[in-house]
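Colleague: Have a look; sequence and predicted model below, questions after that.
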Amino acid sequence: MTAAARAGRVGKLRLDEIRMSLTARDFRIIATLKQHRFLSTRHLERWHFADHATRLSGARSARRVLAKLRSYGIITALPRSLGGITGGSSQHIWHLTPVGERLVSSGEPDRRVRVPSTAFLEHELGIADIHLNLIEAERAGTLRLIDFTTEPRCWRPFPGIGGQLITLKPDFFAVVAAHADYESLIFGEYDRSTESLKTIVKKAGVYEAYWRTGIEEKRSGGFPQVLWLASSETRLSRIQKQLGRTARVTMALHAFSTPQNLVKTLTRESEADHA
């Protein structure tokens, strides 16, 4: 990719030529990268190449398509020192270039290239895993995924008691349906054990304050379940106990799961609501 492409300095004529050469699946890949910012090769295989006869044929097709998008200057990969966190010599971590941003965004894209920290990258890839788990559950007929909104579009600004602006910052907002006549609203919090329990209690307090405004009920028709997703049952138990012993936290607002058990947790809670 040329320096001009990396900087997004591609003329409108060339951009139109690129756009005309792309398939519907190419645009879906670009849109997915726009939403999640960073995705591994394997993520994109699972997302957009799962309809192939075998995983191997899907992987080969994915590599060809990603190589094409890279040659057009639409996507690029992180340095191996960061991208290697996913494991496997064939794995890259992909993100959009400014050219790619221009294909899916109105106005001029942000041209500053930010190399993420490993901690941030692992968090972003974890959110993508959660999203994919729900997509694959929908493909299997276990539930319907109606919405999955990532940061910062899922954030909720609201006025505090003193009139100051407070912003609730969930990791994602989702709407799922395990039954035809019932939708579950979710504010997702993906915990990688990098924050103290004190910080988690403070964030739960922001959810509490937002809930008491009644704004979300008017917006969404109900207040979403705050779903804490921790990497281990031990960590999950610590979060649940810490919130449970905090007087200002309404435990009925909160649910707890590991990412691996997310689909089971959602379907189990939906069945309990219908019991």
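Modeller: Cool, the structure landed.

Colleague: make it CA atoms for all contacts and neighbour counts henceforth
Modeller: Noted.

Colleague: I'd say Leu253 and Trp228 touch.
Modeller: No. Assessed by CA atoms under 8 Å, Leu253 is found out of contact with Trp228, at 10.8 Å.

Colleague: More neighbours: those two, which one.
Modeller: Between Leu253 and Trp228, Trp228 has the larger neighbour count (other CA atoms under 10 Å), namely 21 against 15.

Colleague: contacting residues for that one?
Modeller: 188-191, 236, 254-258 (CA atoms under 8 Å, 6 or more residues apart in numbering).

Colleague: could I get those residues as JSON lines with neighbour count?
Modeller: Shown next, in JSON lines, are those (neighbours: other CA atoms under 10 Å):
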{"residue": "Gly188", "neighbour count": "24"}
{"residue": "Glu189", "neighbour count": "20"}
{"residue": "Tyr190", "neighbour count": "21"}
{"residue": "Asp191", "neighbour count": "21"}
{"residue": "Leu236", "neighbour count": "19"}
{"residue": "His254", "neighbour count": "19"}
{"residue": "Ala255", "neighbour count": "17"}
{"residue": "Phe256", "neighbour count": "20"}
{"residue": "Ser257", "neighbour count": "21"}
{"residue": "Thr258", "neighbour count": "20"}
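
Colleague: could you dump those to CSV with distance to Leu143 and secondary structure?
Modeller: Output for those, formatted as CSV (distance: CA to CA, whole Å; DSSP: H, G, I helix; E, B strand; the rest coil):
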residue, distance to Leu143, secondary structure
Gly188, 17, strand
Glu189, 20, strand
Tyr190, 21, strand
Asp191, 24, strand
Leu236, 24, helix
His254, 21, strand
Ala255, 18, strand
Phe256, 19, strand
Ser257, 17, strand
Thr258, 18, coil
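
Colleague: With respect to Glu136, which of these is nearest?
Modeller: Nearest to Glu136, judged by CA to CA, of the contacts of Trp228 is Thr258 at 16.7 Å.

Colleague: ok so, going back, return the member of the contacts of Trp228 nearest to Arg144.
Modeller: Gly188 (16.9 Å).

Colleague: one step back: going by distance to Ala119, which of the contacts of Trp228 wins?
Modeller: Once CA to CA is applied, the member of the contacts of Trp228 that ends up nearest Ala119 is Asp191, at 11.5 Å.

Colleague: also this one, for the comparison:
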Amino acid sequence: MSPPTRPFTGGRLAQLAVDLTTRERQFLAELATLHVATTAQLGRLVFGDCKPATTARLGQRHAERLVRFNLIQRYANRSRDRKVGAPGYVLTLTEAGWSLSGADTAARQRQRRSWMPSDAFLAHRLAISELYVRLIEQGRDGGPTLREFKAEPDSWRRYLGLGDEPLVAKPDAVVRLVTGGLELSWFVEIDRGTEGQRHIADKCDAYRRFELSGVEQQRFGIFPGVIFIVPTDARRQAVQRVIDRQTAAARGLFVVTTEADMLTALASPIT
């Protein structure tokens, strides 16, 4: 974790609000969307118009500056997905960083000073962040436009079930893409290959219950498809077998794809 710095006063925070550059503000805004990201991911988002080497250098420089300002904090990246030689930190916003980002999200309400993420949690959250980065990069390259992206817990949906029982649908992300004049909406499940078939079936049941509640359709006019993004083709086949055991009415709600094919799948309507 980054070393502690002196507490913020209202005056110091107001001065920082004036002093921050446009890129630094974007750095904070992107981190408010993702909640957790690597320096490299944020560099690709904020400096995507630069050459890769410049993107990495500027991302690192801005991260260090914002750490010194106590607007972001760093944690050691011990996730299993970390590549040898890659930067060893992940970034999150501090309370002051949240204030200057202008965001008011569920993640901010859950912020804890003593937050110590597990390796598995980091791997999962960074996979969500990587999906967002790749969707943004795809749009820059002339692909589908990302209209909305919400990462958990901002993506969660609260509703009342039978007997007014409070329930929560918990997608890892909500994605809305525009392609060819068509808007595609998805609830995204980032699957790391660690959950058993019973757990996947329970998720399918939960989404079907939420669909039948009609709450999402009343609010947005549509119920998104549910896409499982998995690491390997073997895992894709395993999840597909679970989907195939759903009722005929429910099966059409779900799609499973690999990480390698996820951008193509997200840009394709469910048939």
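Modeller: Here it is on my side, so go on. What you see is a predicted model, and the numbers here were worked out from it, not measured in a lab.

Colleague: picking up where we left off before, out of the contacts of Trp228 of structure 1, which is nearest to Phe38 of structure 1?
Modeller: Tyr190 (16.2 Å).

Colleague: for the closest residue to the closest one other than its chain neighbours, helix, strand, or coil?
Modeller: In space, and not counting its chain neighbours, Tyr190 of structure 1 is closest to Leu229: 4.8 Å by CA to CA, 6 or more residues apart in numbering. The three-state label given to Leu229 of structure 1 by DSSP: H, G, I helix; E, B strand; the rest coil is strand.

Colleague: which residues sit in contact with Leu229 of structure 1?
Modeller: Per CA under 8 Å, 6+ apart, neighbours of Leu229 of structure 1: 188-191, 236, 256-259, 262.

Colleague: Just name the closest of the contacts of Trp228 of structure 1 to Leu125 of structure 1, please.
Modeller: The closest of the contacts of Trp228 of structure 1 to Leu125 of structure 1 turns out to be Tyr190 (CA to CA; 10.8 Å).

Colleague: any idea how far Ala252 of structure 1 is from that closest one?
Modeller: For Tyr190 of structure 1, the distance to Ala252 of structure 1 equals 19 Å [CA to CA, to the nearest Å].

Colleague: Over to Arg6 of structure 1?
Modeller: Distance from Arg6 of structure 1 to Ala252 of structure 1, by CA to CA: 48 Å.

Colleague: if I pick Thr167 of structure 1, what's in contact with it?
Modeller: For Thr167 of structure 1, the contacting residues are 155-158, by CA under 8 Å, 6+ apart.

Colleague: let's see it at 10 Å
Modeller: 155-160, 206-207, 210 (CA atoms under 10 Å, 6 or more residues apart in numbering).

Colleague: and the two most separated of the residues you listed?
Modeller: The most widely separated members of the contacts of Thr167 of structure 1, counting by CA to CA, are Trp155 and Gly160 (15.2 Å).

Colleague: Which one's more surrounded, the two?
Modeller: Shown here are Trp155 of structure 1 and Gly160; by other CA under 10 Å, Trp155 has more neighbours (17 against 14).

Colleague: Excluding sequence neighbours, find me the nearest residue to that one.
Modeller: Trp155 of structure 1's closest residue in space is Lys169 (CA to CA, 6+ apart), at 4.8 Å.

Colleague: Val239 of structure 2 falls within a helix, correct?
Modeller: Yes. Under three-state DSSP, Val239 of structure 2 sits within a helix.

Colleague: ok, it - contacts?
Modeller: 191, 193, 196-197, 200-201, 228-230, 233, 255-257.

Colleague: Show me the strands in structure 2, by range?
Modeller: 37-38, 72-76, 89-93, 145-151, 157-160, 166-169, 173-179, 182-190, 225-230, 254-258 (DSSP state E).

Colleague: Would you reformat these as CSV and include distance to Pro117 of structure 2?
Modeller: Formatted as CSV, the strands of structure 2 follow (distance: least, CA to CA, whole Å):
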stretch, distance to Pro117 of structure 2
strand 37-38, 13
strand 72-76, 8
strand 89-93, 10
strand 145-151, 16
strand 157-160, 24
strand 166-169, 23
strand 173-179, 19
strand 182-190, 18
strand 225-230, 22
strand 254-258, 26
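
Colleague: Relative to Leu22 of structure 1, which of the contacts of Thr167 of structure 1 is nearest.
Modeller: Trp155 (32.1 Å).

Colleague: So that closest one sits against Asp171, correct?
Modeller: Yes. At 8.3 Å, Trp155 of structure 1 and Asp171 qualify as touching, with contact defined as CA atoms under 10 Å.

Colleague: Now the common contact residues for the two.
Modeller: Jointly contacting Trp155 of structure 1 and Asp171 under the rule CA under 10 Å, 6+ apart are 149, 187.

Colleague: got TSV for the contacts of Trp228 of structure 1, with distance to Phe120 of structure 1 too?
Modeller: What follows is the contacts of Trp228 of structure 1, written out as TSV (distance: CA to CA, whole Å):
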residue	distance to Phe120 of structure 1
Gly188	16
Glu189	14
Tyr190	12
Asp191	12
Leu236	20
His254	24
Ala255	24
Phe256	22
Ser257	21
Thr258	19
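
Colleague: all helices of structure 2, in order?
Modeller: Along structure 2, the segments classed as helices by DSSP state H run 10-19, 22-34, 39-46, 52-68, 95-101, 106-109, 119-140, 197-213, 215-220, 233-244, 248-251, 262-266.
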